[in-house]
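J.: My questions concern the predicted model and sequence given below.
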Amino acid sequence: MTIPNFLIDQHVHSSYSPDSNSTLEELVRYALALGKPAIVTTDHLEYDCKYFKQDVHIDWKSYHREVEELLLRYPMEIRKGIEVGFRSDYKDVINEYLAQREFDVILLSAHNDGYLDFSEKAYHDLPIQQRLKHYFMQVREAVDQMDNYDIVAHLDYVTRYTTYPVDEEDIVACKPVLYDILKLIIEKEKVLELNTTGLYRQGWIHPHPYILDMYVNLGGRAVSIGSDAHQVGDVEQGFAEAIEMLHSVGIREVVQFKGRAPYLVSI
């Protein structure tokens, strides 16, 4: 499966996130080697991050300085994105932060509920249905309460970290809340991400094929592809499989963003 040159990975972390060691220059050089016209980084914004036990912010002063230096040395467009870890108790602070800055694309995620990160073992010691339904309720809250975002990232993120495999019947049992989430995405004209990291965790691309089929059956067509790369060599990993998956449900275009304006790329 050929990956189009104009298809840009819209979920990439650089060393401006605390969980990545890949520099912005390394990402630029890698994208050039792939023949890409642009890159976008989507580093983390997360207040009271339970994983890192602190607020996670991008050092924008250093970021802008480095971007200016790189633009002088490389024929590459560098787009500015961000991944927002939503919590309802920080909604106003998040919106204020986003309103003060300009972005090309904003991802929306749910990583913790104010008590536990959804990757923590203590969370996954809970019964599977309690875990999944609680997590999806957090996602529904994020999608509903936020307006200033473009893409809903890794919708079934919680399944990456389960102690035991999650079966399709576990996903199906969450149909009512998943229906609400997908209808909100469509009604608010947001974009559903296919996040390929899942291939290398639980064996499927986020979201689970059952969820993607539900989205398409509800009339959803707007999708994005992101690798969720935290090291340079993982950029675009699994993209061939993601394109094949989209073809299987009749989707042959993906949505990309520049200056928050959507445009379509054929796949």
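T.: Everything's here; your move. What you are looking at is a predicted structure, and each value in this text was computed from that prediction instead of being measured.
J.: Could you use CA atoms for every contact and neighbour count after this?
T.: Fine.
J.: Mind giving me the packing neighbours of the helix or strand hosting residue 43?
T.: Following DSSP states H and E, the helix or strand that holds residue 43 is strand 38-49. With contacts defined as 3 or more C-alpha pairs under 8 Å, 6 or more residues apart in numbering; DSSP states H and E, strand 38-49 has these neighbours: helix 24-33, strand 54-56, strand 77-85, strand 105-109.
J.: take a look at this one as well, against the first:
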Amino acid sequence: MYDMHIHSDFSIDTDILMEDMVKSALEKNGKTICFTDHVEFGIGPEKIDVVFRVEDYFKKFRQLRYSYAGKIEILAGAELGLQPGELDKYRDFAASAPFDHVIAAIHTVRNMDVYTELSRRYPAKEAIRMYYEDMLSCLEDYSDYDSLAHIDFIDRYFLPDNPAPPFESYRELVEPVLRVLIENGKALEVNTGGLRRLPYSHPKKEILQLYAQMGGELLTMASDAHKPADIYHAFRETEKMLKEMGFKYIFKYKERKKYPIHLI
């Protein structure tokens, strides 16, 4: 199993040590994990930066890579919470260190946190529109990433009295995002973290089907684990689903280069 998106205490939203994540991956007989800790610039009206210290991160990463050499492949990455107006900072950060895998994500929309604000302040249809418009704007202007994380991440945070609209009502917003990925050779992440809140992984099947219809082939597997128990969560059944949908490969990234892994 190849988990290209996990977190450690270098992220603001978990206190789990890198080594504890490595040990869990080993216990589950995984082949590869990639730490992709959070990087967020210009968050909220106060424009707060949430960034890990690259020097400390790579010092710990290299210690673990040496200690566990021959047992499991440990890769270094980052999850960039892109926002229009902050992209130059992300360019500088992505170029600042020898990352294996850089993930693009949308966590904030127009100074609103997707987790707690966007779907509480706007009707679902409007929140969806703003979310995908900002995503497209970022991906049209920013290219130093390898995969797009949890494309329909916003689905996790709709409320019973403001539910997510049906996919067909906003398909036209998702299609150009997928087109940018395909044209630029970027991967679409399959993130089983969705199953912790929803009955499906990200992306939902409708988006995966659209991606395949448009000629998309590049997929990465991700648990988005913030604790050891979630590493490789539901990978076997999710990979089986992908194969049944006609996908032949998932990909791992190392030194910013992609390597195909045949789905079996």
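T.: In hand now; what should we look at? Note that the coordinates shown come from a computational prediction; the quantities given were computed from them, not determined experimentally.
J.: what's the TM-score here?
T.: Aligned and superposed, the two chains score 0.92 in TM-score terms (TM-score structural alignment, normalised by the length of structure 2); 260 aligned residues with a C-alpha RMSD of 2.0 Å.
J.: for the helices and strands packed on strand 38-49 of structure 1, which one ends up most surrounded?
T.: Greatest average neighbour count among those goes to strand 105-109 (a mean of 24), per mean count of other C-alpha atoms under 10 Å.
J.: which residue numbers in structure 2 go with it?
T.: On structure 2, the counterpart of strand 105-109 of structure 1 by TM-score structural alignment is residues 101-105.
J.: Ok, stretch 249-258 of structure 1 next?
T.: So stretch 249-258 of structure 1 sits over residues 245-254 in structure 2, by TM-score structural alignment.
J.: Now do the buried residues in that stretch.
T.: In terms of neighbour count (16 or more other C-alpha atoms under 10 Å), stretch 245-254 of structure 2 has its buried residues at 247, 248, 249, 250, 251, 252, 253, 254.
J.: from these, which is closest to residue 143 of structure 2?
T.: residue 253 (15.7 Å; C-alpha to C-alpha).
J.: all strands of the stretch 151-264 of structure 2, in order?
T.: 187-191, 219-222, 249-254, 257-262 (DSSP state E, counting those that start in this stretch).
J.: can you put those in a markdown table and add distance to residue 156 of structure 2?
T.: Shown next, in a markdown table, are these (distance: least, C-alpha to C-alpha, whole Å):
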| stretch | distance to residue 156 of structure 2 |
| --- | --- |
| strand 187-191 | 12 |
| strand 219-222 | 16 |
| strand 249-254 | 24 |
| strand 257-262 | 29 |
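J.: Could you say which of these is packed most deeply?
T.: Of the strands of the stretch 151-264 of structure 2, strand 187-191 is the most buried (mean count of other C-alpha under 10 Å), at a mean of 28.
J.: Comparing that strand with structure 1, how large is the average distance?
T.: Strand 187-191 of structure 2 differs from its equivalent in structure 1 by a mean of 0.6 Å after superposition (mean C-alpha distance after the TM-score superposition for structure 1).
J.: which outside residues touch the match of stretch 249-258 of structure 1?
T.: By C-alpha atoms under 8 Å, 6 or more residues apart in numbering, the surrounding residues in contact with stretch 245-254 of structure 2 are 2, 4, 75, 100-101, 146, 209, 212, 217-221, 242, 258-263.
J.: 6 Å instead, please
T.: For stretch 245-254 of structure 2, the external contacting residues (C-alpha atoms under 6 Å, 6 or more residues apart in numbering) are 100, 101, 219, 220, 258, 259, 260, 261, 262, 263.
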